[in-house]
Structure formats: structure tokens, C-alpha cells
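*Asks:* Following is a predicted model, sequence given first.
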Amino acid sequence: MKKKQKPWVWTLHTHKRALRIMKAIVVLFLIGIVQAYSATSYSQEKQVNLKLNNVKIIQVISALEEQSNYKFFFSPQSMDVNQTVSIDAKNENIEDVLDELFGQSNVAYRIIDNQVILTTKEVTVTNAQQQTHKISGSVVDVNGEPLPGVNVYEKSNPTNGVITGIDGTYSIEVSSVDAILAFSYIGFEPQEVNVSSRTTIDITLVEEFTDLNEVVVVGYGTKKKVNLTGAVATIEGQALENRPTDNILKSLQGTVPGVTIIDRPGGTSINIRGRGTFAGASSPLYIVDGIEVSSDFFNNLDPTTVENISFLKDAASASIYGAKAAYGVVLVTTKQGKKEALRVTYNGSYGAQKATYLPEVLNSWQYADMYRTSELNSGIEEANLRYSTQDVQKYKDGSDPDLYPNSNWFDLVLEPSAMFTKHSLNISGGAERVQYLFGIGYQRDESLTPGEGTDRYNFLSKTSADLKDWLTVSTNINFIYKKYDRTLGGASLTEFLRVPPTQVARHTNGEWGSIRDFRQATAEEINYNPLRTLMEKGRGNSDTRHLLTNMMAILKPFEGFKFTNQLAYNYYDYRSFSFQNTMEGVPSYLNPNGGTIPGTASDVNQMDNYWLYNEKLIYDGWINYDREINGVHNIGVMIGMHADSWHQKHLDVGRKLFPSNDMNAIDGGSTDPDNQLTTEGSFTEETSLSYFGRATYDYNGRYLLEANFRADASSRFANVGKWGYFPSVSAGWRLSEEAFMSDINWLDNLKIRASWGKNGNIKSVGLYDTYDTFSGAGTVYNGGTVLPILVEGRIANSNLTWEKTTTTDIGFDLSINKGIIGFVFDYYTRVTDDILVEQTDIPTETGISNLPYKNVGKVKNNGIELALTHQNQIGDFSYSVGVNMAYMNNEITDLGDGIDKLPPSSYWINQVGQPIGSFYMYEADGLYSTEDIANGDVVEFGGYEIEAGMVKLVDQNGDGEITGEDRTIVGSDVPDLTYGLNIDLNYKGFNLSMIGQGISGVKVYMDNEASQAFFNSSVPREWQLDNWTPENQDAQYPKLFKENDLRYQYNSIQSSYWLFNANYFRIKNITLGYTFPQHISNSIGLEKLRVFVSGDNLFTISGDKRMKDFDPERSSGRGYQLNMKTYTAGVSVTF
């Protein structure tokens, strides 16, 4: 029998605001509806032609399913499926056939959409049966959704039965108050209940364990999960819906082993199985509905429109995508219409967000007192100190804020919290031959910075029509519009840290601050006022439009054969605008009659308009042939081709001297060439051609084989290396299907699998790296005239070829007792070779600054991944717990030409035997103590005067002094261990879920703002109050010195003292929801009603205790934006 598929619930965010972009979306929406309803002309009633003699009823049902596309559902107790019947139907509809088949039997039928539910006809009650007991109630699943078509019958008399209605309700009369009521439903565990005189019985049915038969999306097709031989992880859309976030990647954190997702401001990043190259990003390939998209498009998909996401982690699963899949593939399938009645779903939520951490900075008197200490330690006399003890006291008592302010710039500029809202409206449904889904969504995110915020609009339209039994066509429109409004000042947190609390933001008379350290500030200092620049410097915005649309036709001319053609168009448009205002000068507080302070006015305004767009036309066509031989041999073959053409243009125009700050048109600026900021543009293009194929074989679901191959050609390469070839093979053995394992009843599945394959990384090669390049940036002086000339850029290497990865994966899958326990394990090795390395053997006398690349580098990653799950149901309570972990080791194994290491870049280096991008600096061994100094245990460094309380550097080579040769590898910013925790609890209508994520073995270098307390007039952090003194030799921060003191500079030298432990475990999300009982929802005209509250980034355990205001998901210590802690309340309504 076939499993009953539950209807999906679609959600997409929307908002009441009606902006111009919504007009365009509505037009697209209406077009999609017209498409759907015009296509319904194909939805004619299916006529049945069937002639069978002396066959079993089950064979007739199978024939009807195959010919009519109807699905039959029934209980074994409802009829004898082995009864012999004959039938002769010519061009009859399904009702006539069913009447002929069951008219004279005790079987009743009911048709709901394309589903036929068979039950036992109710028996007329005789006088001998008058002592009956009536019961009514409802049947729902564990999520509280009604289950129509459930068989409800009296166990002692199976002929006395009914089925639940479309709302899951039923009513039945049983023979006595002690009768046993049975509930059965295809795909769910049967359940029996003693009536015990009750008149109302509500039942929650639990799905049967079907994990092994789940279908998983893979490249150019789908496969049963049980038949997978590669390393593939899948997340269902329902899991995303239960975690209301604004970003898909945030919803996935901590859920998939080997997939590291870091939520950093400015963009959430994803990495599969670690960093693999130093020639570019090790980012995965993103595919949405079969089309390659950018990471930005993926990040801005509405999570509630996603049906499932598959992660292809090894070469066996990813090699079908060849040159772009070296570091994994993320496959997204969006939801689509079903064969069901019209369904409308609304989702809405509101919330607030605040910073996970704000820098805990000193107030003005603490700053002044700490600065005094630094000057005293640097030998400055009391009379020459910037702040006296009296000044410190004045800052402390706050009696004169115009001269002795206490300016916390974070409090002055930022709002304590910011609001956000998300709304969606979805319409879906379908008939026998046509299905549709339309959705619009809106999301608004305010910023902590006043005047800044982001609006995002999503539109999705999907239609599918079976024009003929052998022809299906579909269309897909996915449109995203995003607008970001910003100010031109005050946004960077670096500015807040670079202005001391002793500078006035705004005087009590309303004028902008002109005082720093109780004296008149310089013009430069005044102009650095973050509050002033926020309010007066100017405005800007950026618009992003992203359209992904495709048309697909699937032909099935005969059994087992399928020909798929897909034509897609991918369009991206980015526009930004900024206008920097003229600004009036700031008057002097100390000399109010002296006019404005010179240098504080900005007399020149300026505008910049930037536009970039790109578009890609894509064709994919592939043929599938699948055949089963003798019921045990299953063979599949797929061959196809891919072609695309991409081009991009950009234009940047800037002008000065506009007559008004209110101008919005670029032509309002000066036409004088000296007042033109910029006028530039570019055009780039790329084409590619690919051929691919797959062959699969399995013997009786026990022995599994698969081979993939792809050949890619790209215009990036010269003829020598234009084509790349990427094969893979994999195999699986399901031991649980062997005869010698048949008596182990608790073992659902035990599969061993292995794979090997190659992939390419085209992203490491620039569009024109195989061509000589020139620029017009040079000039020459000729007879008193300056002439522009072409300057040679990078010398081409026509022998450049693809960067390649070779991956070997061995793993096993285990399932016990119908999925109560599940375990997945993988061990892999991934070797990346032919990595581009810039040549270093060309003499500098050639004048060539950009040296050519060569394919000589090699990197090896190896690691383990495991996932353990446990799920169970106890009465009305169900739960699931999942933990996952991945350990990864990264090592550079070759740099070519006998090179041991590449020239270091700042504090990074790539060196053989070490991870990519290792921290390369001096190793620190704490701070010098007074005992070290007294014993002469000091290592000299370049003439610096070493004393107690200064950073103690390690002499690596033991030559008695610290030199550049003593720098060494001291860690990496790539975690070697990632782990996650997922908990889901359900009780009746209540649901509580939690997701946690952690990383270990990672460091972050906190440079200037950590190592230099007063860097560029920076305000120190509270943790730096714990600085070294003879009485506090266990301090976290070295001895203080003035910023121009050589000892201050020595302490801030790049060393491991300023490396911070970035290990953390964070509760990424907690959601509590309640789904109202069906009878309550129905009483107010709803199918489903759910309310929820949710929070993100609520709790964090950090590995480093020094900086309590440090968010470990941040990438560095300078110029960062803030991570957000969010609180959300929302509702989901289905009509």
C-alpha cells in the first residue's frame, strides 16, 4: 500500500506597505495566476479504458492508479484485496468504474482531489443492536494538522467503520461503552483505544518510520535516501519553518556535520569540509531549482518558501557539477503546488533586536585616570600630565558637561534596540493536471543606527501542467528586491572607539561639540564627531534586483524514458546612490563671538551613482532511462549537456558642486572636469559548455553502484587547458538486507558506502588570467606635455588549468528500531592540487608588478563527521534529539619549485606543513615579572628597553635576541572542530525546539584596539583596567605606557599575546509554539492556527574570558559591525 502524503503548508513574508516595487510584484502575481487558470483547460477528467478478467481487486487498483493518476488508500480490514473480479470499462470516468467494481460489495469509496479512500459501508442497525454508544472526535498528526480519510472502526466488528472528514473529524456508534475503537491510516502507526464510556475521543497518530524511503534531491534528479552512495545531508523545509529567521543560513547553523556556518555581520558565510585553497574562496556552489545562483541570492531567499535543502559534500555526489563543485554543492528546492483544494497561508511576525555584545568602554574619569597612569609610567612629570587629579574628579562628578563631558558614543549614536517585521501570503493548490503556487513576502529590518534600515520583497510563482500524459511543462519566477537606506556617517563602530569620552558631542547650548580634554578641539577632532556626521554628513541607498526564471518541459514518450529541457534566465541589478552634503562650520564654545572654527565647514557637496548589472542565459538538457529487470536488477542512465553565456557591465559616475543638498540628479553637478569624482565603466563576459552523465545500478536494493562524469570548457582558459574532466565512482552495501542479518529485527538499515572522485574550482582563475592585461594608469612626460600611456599589468600564463580536488570518502549509515536511533559516520580525504601560486622568480627589474600564476600548489584536508539522532513518542509526548560533530585537519603539502613558504602578508603566512592562512608572528609567554628582570631573564629586541610588565617574547632559535627569524606559526582562524545540538519537544499542540552550535580550535587576532589601549586616540575597554602594576602582576593587560613611548610600541608588536581564543558554544535559536486544536480553528473559519515566540543568539559560552565584550563569531577586532540578538513573536494562519 502507498503512503499518504500530508499536504504542505507554504509561508512567505509580506507587509501592508505599498511601495512601487509591490506594483511590479502584483503584476507578476496576476500574470502567474492567469497562466495557471489558462492552463486548467488541460485539466479534463481522465477517462479510463480497462478490461481485466478474473483478476484480484488489488491488481485492478494498481491498474487504475497507473492509468488515472488517482491514489488509493484503504485498510486491510475494509475489504478482501484478493477477491477475484472482472471489469470492462471504455472511456468511463473514475466514479463509474468504482461503482461497477464495488457497487454490489460492502466497500464504500470517497474521492478527495486525486485520492480515493476505500472503507467499509456502514451497517444498518437492527433491533438486536439498539444498545449502542455514540462517539465523536478528531484525528490529527503530531503537528496538530487534521488527517482526512483515517479509518475508524470497532475492533470486534470491522464492518462497523467510518472515515474522518476533510477536517479530521469523525462520528461513530459502537456496540457498547466498553468497545475498542481502532484507528488506521496509511503511513501512520495504527492505534487502539478503549472507549470506557467516553463520548469524545481525540487521537494523535504517529507516522510510520519511512526515513529509508525518503526521496533526496541530487544533481539533475532525485534518489531514495536508502540508495545514496555519496555523502549527502538533507534538511526539510518544515525544519526551517519551525525556526523563524531572516536568513536561510542562520536556520541551518548547527544542523549538518561538516558544514560550518558563521553568522558574521555583513553576510553569513558557509564552508563545507574546510578551506581548500589559498587562491580564492572555498565556497560551495549554490543551485536553486536547478539553476546556479549567487550566495547573495541564496541568502535572501525566504526560508518559508523552501521545501528542502541538500548538501552534496563528497565528489561522488558533487562531480555531476564538475568545475564549480570543488567545495561542495548546496541544492535548494522551493515549494510548489499540489493536487489539492485552494489553500491560503499567512505568516506574520514582529520582533526586536539588540547587539549580542557592545564594547564595554571606559567612562571619561576612568579614561583620564588611565591616561595619567600611562604618562606617569612613561616618565612624564605630574606638572606636564594631560589630566590632573582635579581634572579626573571634575570628569567624575559631571558638574560641567561642556568642559568635562562623559561621552559614551555607543549610547549617543546607537538605539538600544531595533524593530523588524516579516509577513507573507501564499496561495497554492491544483487540479488533476495543473498545480500552482504564488507567494509574496515583505521584511523590514531597522538598524541600531538611526536612519538606516533594509526592506526586502520576495515574489515566487510556480506553475506546472500535464499537457499530455507524456508531456509536462512548468514555469518558475523567483524575484527578490532589496533596498538599503543608510547614512554617510556614524555607521562604523571604529569611529566610536576612536573618539575619547572626554570629547563633547553636543554642548548644552545646542551647538556641536568643540571641546576635547577641556580645551578647544582641533578641526580634525571636531570633524570626527560620529553624532554630527550621522546627522549632517549625507545620505545614501542601494537597490538590488535579482530575477531567476526558468521554463521546463519533460517528455516521457515511453516507459522508463524521460527527456528534460530547461531554459533559464538569471538577472542581477545593483544600484547605489550617495550624496555628501555641505556642512556648516562649528562655532567655538570657548570663543562664541569668534565665528566658526576654520576647517570644520564642508563647502563642497558631491554625489556618486554606481550601477552594475549582469545576466546569464542557461540551457540544460538531459535524458534519463531507468529500467527494472526481473524485479531485482535496477539500471539507470542519464546523459546531458549544459551551456551558458554571461556578461556584466558597470558604470560609476561622480560629480561635485551641486547647487543644493537636496539634489538627486547627477547632471546637476559641475561639468568642470576638475570637479568630477569619477567616470568609469567596464564590460566583462564569460561562456561555458559542459557534457555530463551518470550510470547507476543496484541489485535488489542490496548492492549499489554509481558512476558520474562531467566535461567542462570555459572561456577563462586558453586552448591548452580549456577542457576539464571530472569523474567519480561510488558503491554501497546494505548489510541489513543480507539473509544472515534477517533475524535482527531491530535493525532497519546498515549500509557501508565508499566513493572517489574529482571536481574543479573555476573560481580560483580570473576571467582574463590567461591573457596579457594593460591599464591606462600610466603617464609619460614628453616635451613639456604629459601623455597617457598603456602600462602592462599581469603577464599571462597560457598554460593555466583548472584547480582540482580529489576526494575519497568512506562512511556508513545506521538506523535502529524504526528510526528511534540513527547514526551516520564519514571519514574523508580531500586533496586540492594545481592551486594557483604567483611566481616569485621573475626579476623586479622587469618592472612587472603583477607576476603570472602557475598551477603548483597542493592542500590536503582530512576529517571525520558523525551525526547521532534519537526520537520517540510516549503517549501525547514526542521528542527528538540530535547531536553532530565534525573534525577537520588542513595542511599545505606543496607550493611548487621547492618553495617552503610564500612571503608573509601582515600576520598571515602560507607554509608547507601548516594550515592555510596560519597566524605568523612572535610567540608570547605572558608578561615579564619583576623576578625576571631581577634575574636578568630578558631577551633583547632591537634596542627596546625591557622592563617588568611588558610582553615576554619567545626566542625560537635560541640566539639570545628577538629578530624576524623568531616569528613562528601560532594558530589558525579555521576551526578544527565544529558541533551542533538539536532538540525538538512536542506535547499535544505545544512545540519547543532548540538549536545550538559550537566551534573549537580557532583563534582571532585582536590587533590595534586590543593591543594599543590609546591607538589613534582610542577609548580603552573595561578589561584593560586590569593592567600590570607591581601589585597586580597577574594582570591581563601589559603595563601602560604613553602611545609615543617605544615600550608602548613594543607591547603592541604582532604576537600571540593578542591572539584570542574564539571557541564558543551558542544557543542559536529557541522557539516555543502552540497549534490550536482543530475544533477551535474550525470554529473561527480556519484550517490551522499557530502562535509562537522565538529568540536567536540568546546565550553564549565563550572560550576566552579576557574580553567579555567580544563576540566570538566576529572575524577581527577592527571596524566590525554588530551581531544581533533577536526576540520574535508571530502567528501562522491557514485558510
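*Replies:* Thanks, I have it.

*Asks:* Only C-alpha atoms from now on, for both contacts and neighbour counts.
*Replies:* Fine.

*Asks:* elements contacting whichever strand or helix holds Lys134?
*Replies:* Assigned by DSSP states H and E, Lys134 belongs to strand 133-140. On a contact count with 3 or more CA pairs under 8 Å, 6 or more residues apart in numbering; DSSP states H and E, strand 133-140 meets strand 169-174, strand 203-204.

*Asks:* Give the next helix or strand downstream of it.
*Replies:* Next along the chain from strand 133-140, counting by DSSP H and E, comes strand 151-154.

*Asks:* For that following strand, name the packing helices and strands.
*Replies:* strand 157-163, strand 169-174, strand 180-184.

*Asks:* would you turn those strands into a markdown table with distance to Thr687 and mean neighbour count?
*Replies:* Putting the helices and strands packed on strand 151-154 into a markdown table (distance: least, CA to CA, whole Å; neighbours: other CA atoms under 10 Å) gives the following:
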| stretch | distance to Thr687 | mean neighbour count |
| --- | --- | --- |
| strand 157-163 | 58 | 20 |
| strand 169-174 | 58 | 20 |
| strand 180-184 | 56 | 21 |
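
*Asks:* Go through those strands and name the closest to Leu1098.
*Replies:* The closest of those to Leu1098 is strand 169-174. By CA to CA, the value is 40.3 Å.

*Asks:* what residues does that closest one touch?
*Replies:* 132-139, 146, 148, 152-154, 160-164 (CA atoms under 8 Å, 6 or more residues apart in numbering).

*Asks:* try this one side by side with the last:
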Amino acid sequence: MKKNRRSTFSGSRKFLFALFALFLSLSATAQMVTVKGQVADTAGEPIIGASIKENGTTNGTITNFDGNFELQVNEGALLTISYIGYTTIEVKATANMVVTLKEDTELLDEVVVIGYGSVKRKDVTTSISSVSTKDLDIRPIVSAGQAIQGKAAGVSVIQPNGSPGAELSIRVRGTTSFNGSNDPLYVVDGVPVDNIGFLSANDIESMQILKDASSAAIYGARAANGVIIITTKGGAKNEAKISFNAQLTLSRVSEKIKPLNAQQYKDLQDEIGMISLPENLKDQTDWFDEAYSTGVMQSYQASVSNGNDKTQYFLSGGYLDEKGVLNTAFYKRYNFRANIDSELRKWLRVNANVSYSDYVNNGVQTGLGANRGGVVLSVINTPSYAPIWDPNNEGQYYNQFYGINNITNPLENMERDKYRRNRENRLIASGSATITFMPELTFKSSFTLDRRNALSTTFLDPISTAWGRENYGTASDNRNQNTVITFDNVLNFNKNFNKHGLDVMLGTSWTDSDYRNSWINGSHFRDSIIQTLNAANKISWDGTGTSISQWGINSYMGRVSYNFASKYLVTANMRMDGSSKLHPDHRWGTFPSFSAAWRMSSEAFMSNLEWLDDLKIRGGWGQTGNQSGIGDYSYLLLYNISRQEWWKEGQQNALPNISQANLRTKDLTWETTTQTNFGIDFTAFNNRLTITADYYYKKTTDMLMYVSLPAGQGASSITRNEGEMVNKGFEFAVNSKNIQGVFNWSTDFNISFNRNKLTKLELQKIYTAAKTSDFTNENVVRNEPGRPLGGFYGYISDGVNPETGELIYRDINKDGKISASDRTYIGDPNPDFIYGLTNTFSWKNLNLTVFIQGSYGNDIFNASRIETEGMYDGKNQSTRVLNRWKIPGQITNVPKAGFDLKNSTYFIEDGSYLRVKDISLSYNLQLPFLKKAGISRLQPYFTATNLLTWTKYKGMDPEVNQWGNSGAVQGIDWGTYPHSKSFVFGVNVEF
């Protein structure tokens, strides 16, 4: 019997080998056929660039200018034919084919990512804006936040200065907090992060902005300023792809403020009468040419992706190197990303996302915190008769300005930043496991580590600069590490019962933060070449220290969504958050939200409107919280410790001095924003026209603020819930496909109106800020109830007195004299509206995009003019002072030299602007040898950025705020690093 079994097995094996050999033989001799055809739309117009792919292989091609294609495939193959905006189809290959693609009218079924889940766009009940990512790889985007500017209604994106790597100020529906953070919460692949400077725009797949409380409330404590959800790219099944993007950007300063030449400077100083200058002054140095040059940015990004039915992956890496228009300014970034998604079992899917970035800049200081206004102002303020180097002291910058001690030449100012380094590396690693108990019920558990290491160093040699010589060289080293751990667990149930749809989510979230900081300062370097604190001969005993702080949040959340036939939709959210930053008796906050929508277009009485695709009315209400922007132990009574020199003679028993730092806040609780939203979504003409309109009302209560205390309280300040603020507005967005066919033209337009008002302050009624000149010595910003945030405060100037040459200041209180009581509100930095307009044109393989962005109705306090037109000391001035008053009876708008200088409307300017932000031209090359080389995309492109700006503003650029991302201070220009006009040359390649 055993022998028979062996014989049977042996025969079976021979049969299988024979069958396998036959299969190989048949495969080897399988016939290939040549398929020719044309792809067109329903109007018969050829579609250029449509993708034709043989199923189950990487074999494919795209249509040419006439919509024609030719491809060799296996006999009987199935072809997948697709094009953006049209429905993908599968057809059997034949020798001669005519394929018609229909427009994709199912865009309403596009999936939109929301908090801890996703939903079809047609079933959205809240206010969500999607930002197009299709042109990100042809724009010179350094920070991913730039992709949002002008692209989403209700979202203001300002780059307060043009320095390399500068952070953005992003506001979703206005400023909601006074001292707290006004930044939106960023959620990248489900991970909450505080900024997105680490993220390469080329890695972004989609961006959704949750604007109203009913959409953002699911993030509760961190969503008061809106939520920006970013999903990065992943691999696709059976689509092996290698992508490469290279950019070269050349930048120049758009506007130049011209200073006085040597003789004009002497004439001015003779009038002021403060210094005596020789008669033979001659121009020696053009400080603008010495300080400014052509900025250059190089950017290289590469990625590979692939996948099968079980596992998909995406790997990317990039390098960005930006040299600014100021010669010492720079920014460099290295970034790496790995996204892996795998179905281990039918019931278990795991995901891992790892992102690492390393970026460094030198943080060129201008205006606030800079030496005498920084480089931008010193370019104008330094007299042109001065040389760069001191002829009597080798290696020293010239500073012998005829007895004037408040001028520092621009190159010495840049030397102060030359060896400044602000470096940070950031690792974000997250992993998740999703268990499918049944098709309707899933459980997802995710864990994230966000670790940031930052190092800031400075060095001044003991020779070049005056400050360096005074201290025999100085250096500093400041290090900090921040580790944030997040652990989320979410249960989702999604079930359709005939016409009923139910989506239920329950979850918990736990976040823990650990921050550590150390700093050291040293001076007295013997050798200027050695740039390390080890070479310092004097370490500052009172300028050295360490700190540590921790905070945590624990959260419980839930959501229920119900819809009937996608016609009547209701969603309710609830989240509870507990924060360690707040007092134990008040640290838990509950943040509910509700929203509903009615799809009128699904009603029977509208069924005969064939041109109407969708009409939906939305409404929602909700609350969100904020606890950012305050210290980790703000509710506690804290103390300051001052070291004592116990080692000195007679001080052997000295102990550290301990003093009270603040008052304890026993009722410190959440800052809460309550928002109501009403909206309409309208889509018609086969998705060729989409209109969205929203009205909102936001009220922030219990604002977290730092309040100054009267003398005698034992401390100078307290952190408390202090006031209330309101934002209300209207936003409108339109997308239209104007022309479709061989030539395509589409338009995206959005406009946003927001009105802000500080409505209540309890303990301290008035807050002032922003002293922009030592000469005027007054704050120019004043905040009090009843006014918009950030109002400018000063004197009203009614022009120049023809007889005296003085500015005429208005006597507000009619007491016959000009005094501090005559100050009033003189300007508002908040715009009436902001807008963006994008027109995209394509003809065959040629694509043109024109993006226009602007702001209207905002004022700017041009504090730079105090230093360049103030004529109050020995600094050089701009050529505008050539029109200054000189003789009685002269009619001019520039006062005399040495006029009575005050913060006034003289320095208030209209900051409205209309800017051609980007013009991008690209071409998709389609050549036979590219196909043979396996290159599916070769797209050279050219982009001009900030090409044209129409504005009445006299400064270098109207998109400005020297106070950066501040909520309380906006719209001040004080020697701010200017924006540039840039020209980008690049190429996209895909294999």
C-alpha cells in the first residue's frame, strides 16, 4: 500500500511539473496586441493627458494633444482609463477604441477628514474648508501654512516679516484670546501638534480647516482657535512611483527706501543743530548694496511609494536651503517621512508614521529687541560718508560718527547675527492599530511621541563690534527639550438601516508634556576665532540656570451623527477635558456642540430642477476651550530665587534671596469660546459652480490674562480669567469651472469679513503695549472694552503749520494746550475684509495659475518713519525729508527738522493691498523617449511670487507686524524684515 501511495504521489508531482511547464510556455508565448484609440468627453472634445493603464501591470501611457493613445498590451487585457474630474472606467482592450469619459458628478461623495473620523462631503453639517493641494509642488512654499494663505474663507494668514523661516500668524475667524495662544490646533495624520514648520508641503495629501465650534469641539480644550487637519501622502495599491521636485528661487527686495546722500545729510544736521560736520563730506558707502543682495533658495524633495492589497508605504526626504536678501540671514531644513499602512489580518490593520526634521536659522533681529532698530533701519540711518571699516583700528567696524553714539552701521548689526544659530530637530513617531470587530464596528488605538530638541547659541568676537569689545567677546548657549506623549483610543460604529444612517464615536485621549531647559552665558574671550563657551574666561554666575515643567490633559469625547436619506442630518459632540495647568477645583471643562443640516435639493418639490446638484442649509452651536499661552503652574503661588555671592569676604552666611513672583489664583479655569454658525452650500450645473456662505458669532469668556497689580500686593501680577471678547463675521467662497474642453478655465474666490471687539475687562480696565521709540517713550497700542483689539492710540495730526513748520496736534479736550489727555484712538489694524482669487487655465499640456490675495481697510503704524523721518538726532533720514518745511509760509506735508515728535496720525497709513501673490506656468512634456525611459511626468515650471503689489503704504511691505504672532499688538512696522519679489525655476519628475 505504501508503494502505491508513493507511485500516486510521484505521478501527481510529474503532472504538476508538466502543467507548470505548460503554463510557463503559454505565458512566454502569450500574444501582445497593439491598442490604438482616442479618449474624449461627452461633448466630443479630446482629453489631453488621460491615463490608460493595463490592469495588474505597471504598463500604461497617457493621451496626446489630440486625445489619442497607443499601447501594447496582452491580448484580452482590461484597461483602466482615468482623468481628474472625470469618472474612471474599465474597458476591454480592442484594436481601435473610442472612449468617452463622463464628468464626475459624485464629487459630493468626496470623503472629508473630521475629528477622529471622516464623512462624505454631502453629509457635512458644519463649516469646513478644504484647501487645494494640487499646485503645492510648483509654489515656493517653505512653511506648510503658506499653502492656506488666500485659499480659505474665514482664515487669515499673515507672514509678519520676510526673514527666512519666519513663522506665520494664522487666525481662523479672528483673534479670540488676549494673552493666550490664537494659533489653530494642527492635527497631522491624527497627531495634535503646535506648529507645522517641520512639515514639507510636498508631503501633504489634503488639508481641511474646521472653522466653527460644532466641527472643532470634538478637540475641546485645544480647539478654540479652529483646527487644521492635515493628511500626508501614502502609498497606493499597485502604483509604484518615484517622484522628485527641484526648485531654485531668486529673490530681491520689492521696495527700497532711499536715504539722504552726504551733502543732504549735512544740510539736515545743520538745521537740527546737534552736531557739527565738515564741509567736504563725500559719499563713500551705499549701505543698501552692502547689506542687501539677491536671495537664493534651493529646495529638493524626493519620494517613493508603492503597495499591494495588504501593505502600502510612502517614503520621502527633502532638503531646503534659503539665503535671505539680507546677507547674513538664512534658513536650512532637512526632512524625512515614512508612512506605512498594513492589513495584517482581515480584522487588524496597523499604521506607522514617522517624521523627522532638522532646521536652523540665525533669527536676524530687526525692530523690537534689535540693536537700535536692527539692520533694516541702520541701512537708512547710517550716513553715507562713513566707510565700512575703521581705518585706525584693523578689524573693527567704523563707528566714529562725529560724536554721535546712537548709530551702528548695518554690517556691524549683521555681525551680531552672523554667528547666531537657532536649531531644532523634531521627531514625531506615531503608531496605531485598528481592530474591525464587524464591518460596522471598529476600535483604533494610537500612540504618539513628539520630541523636540532646540539649541540657540550666540557669539560676538572681542574685536569687530562695539558690544563685543566692551565685553571682550560674549557667547551664550540655551538648550531645551520638549517631549509630548499622546495616547488615544477611539471606538466607531457606522451603520446604514435602509434610509437611516447612524455614526457613533466614543473615545479617550491622554496627553503628557515634559519640558526641560538650561542656559549659560560667558564672556572675555582671548582668541576671537574660538567660538565656544569653553574658551570663555568668565562664565556668568547669575546668567546660568536650568528649569523644568510639566503639564497634562486627560479627555473623554463622543459624537453621534444621524441622517435620514442624506436629507436630514444631525450631529452632536461632547468632550470633557481636565488640564493640570488650571486649579484642581476648576480644571475640568465640558465642551458640547450641536449641528444640523437640511438638504433641500433632495426634496420632491425641487426634483424638476435638473441644473441643481445640491442645496444644503446648515446650522450649528458649540463651545471650545483654551488653556494655552499661560504658564504650566499659573494657578500656584510661585517664587523667584536670586543667587548671592556667599564666597566673598563678609558674605559667608548669605543665603539665596526668595521673593514672591505672583499671586495665587484659586479659581483659574478654562477660557471658553462659544460659537454659533449658519451656512449654505450650493452646487449646480454638474458641479461646475459651487458656492458656500457662512455667518458666525463667536464669544470668548473667562479670557486667560496676565493682570498687573497695584503696588503693595507682594507681587506685580496675577494670571486670572479676566475678560470677554466677540468676533462675528461673514465669509463667502465660490468655485466655478468657467470653460471645459481643450481649453479649461476655473476660478476660486473667497472673501471674509470679521469684526472684533473686546467687550469686558474686570480687574484691569486698560492695557497698553508697543513702545516703538525711545524718543516718544509712549506705548502706541491701547486695549480697552468697547474697542477692536490692537487699536492705535496717540495724537491726531492736522498737517504742518505753514508759519512754524510744526505738526498741528488737535486739542481734543479743548483746554487750550496739547497734553497726554488729548490722545485718542488714531487707527485700527483689523481689516474690513480679506480675500483671495485663483484663476487656473490649461490648454493641452500648458497650465497657468494666477493667484491674487489682499487685505482692505487695515491701518499700519509705520514706526520706521519715526527713525527715518523724525529728524530728532544725528541719524541719517530718508529722502522724504527733503520736502520738510524750511521757511514761513511754505506749504508741505513734512514738518521742519527738530519738530515736536509724538505718536500721531502722521505715522498712521492705510495698509490695504492687492497682491499678485503667485503666477505659475508649467508644461507637461510628452515625448516618446520619456515613455521608453519610464518617465510618466516631466513638468518644468516657472513661478513669480509677490510680482506686483498695489498699495498706498509708504513702507517696504504692507504685510507686516513687528510683534509677530501677538494677539494684542498688530500692524506695526518698525524696521521689519521686508518681503521679497521671487522668481522660481523648478521641475517635477515622476517615474
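*Replies:* Here it is on my side, so go on. Small disclaimer: the values here were computed from a predicted structure and weren't measured.

*Asks:* Just say helix, strand or coil for the most centrally placed residue in structure 1.
*Replies:* Nearest residue to the geometric centre of structure 1 (CA atoms, centre = their mean): Leu249, 1.7 Å. Secondary structure assignment for Leu249 of structure 1 (DSSP: H, G, I helix; E, B strand; the rest coil): helix.

*Asks:* residues touching it, list them.
*Replies:* Counting by CA under 8 Å, 6+ apart, Leu249 of structure 1 has contacts Ile261, Thr268, Ser269, Ile270, Asn299.

*Asks:* nearest to Leu790 of structure 1, of the residues you listed?
*Replies:* Using CA to CA, the contacts of Leu249 of structure 1 come closest to Leu790 of structure 1 at Ser269, 38.7 Å.

*Asks:* aligned partner of the closest one in structure 2?
*Replies:* Matched by TM-score structural alignment, Ser269 of structure 1 corresponds to Ser169 in structure 2.

*Asks:* same thing with Leu471 of structure 1?
*Replies:* Leu471 of structure 1 maps onto Leu348 in structure 2, by TM-score structural alignment.

*Asks:* wait, its match sits on Thr434?
*Replies:* Yes. Here Leu348 of structure 2 reaches Thr434: they are 5.7 Å apart, a contact under CA atoms under 8 Å.

*Asks:* More neighbours: which of these two?
*Replies:* Thr434 (19 against 16; other CA atoms under 10 Å).

*Asks:* Okay, strands next: where are they in the stretch 301-450 of structure 1?
*Replies:* 306-312, 329-334, 343-355, 418-430, 434-446 (DSSP state E, counting those that start in this stretch).

*Asks:* Okay, and the residue nearest to Pro244 of structure 1 when sequence neighbours are not counted sits in which element?
*Replies:* Nearest residue to Pro244 of structure 1 in three dimensions, chain neighbours excluded: Ser1094, at 7.3 Å (CA to CA, 6 or more residues apart in numbering). If you go by DSSP H and E, Ser1094 of structure 1 is part of strand 1088-1102.

*Asks:* what's next to that strand, contact-wise?
*Replies:* Contacts for strand 1088-1102 of structure 1 (CA under 8 Å, 6+ apart): 145, 243-244, 356, 1062-1076, 1078, 1081-1082, 1112, 1124-1135.

*Asks:* Weed out the non-buried ones from those residues.
*Replies:* 145, 243-244, 356, 1062-1076, 1078, 1081, 1112, 1124-1134 (16 or more other CA atoms under 10 Å).

*Asks:* Let's see which of those end up in strands.
*Replies:* Using DSSP state E, the subset of these located in strands is 1064-1075, 1124-1134.

*Asks:* In structure 2, what stretch matches the longest helix seen in structure 1?
*Replies:* The residue-count maximum for a helix in structure 1 (DSSP state H) belongs to helix 20-39. Per TM-score structural alignment, helix 20-39 of structure 1 has no counterpart in structure 2.

*Asks:* Now the helices and strands packed on strand 133-140 of structure 1 in CSV, please, with extra columns for distance to Asp1026 of structure 1.
*Replies:* Listed next are those as CSV, based on distance: least, CA to CA, whole Å:
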stretch, distance to Asp1026 of structure 1
strand 169-174, 68
strand 203-204, 59
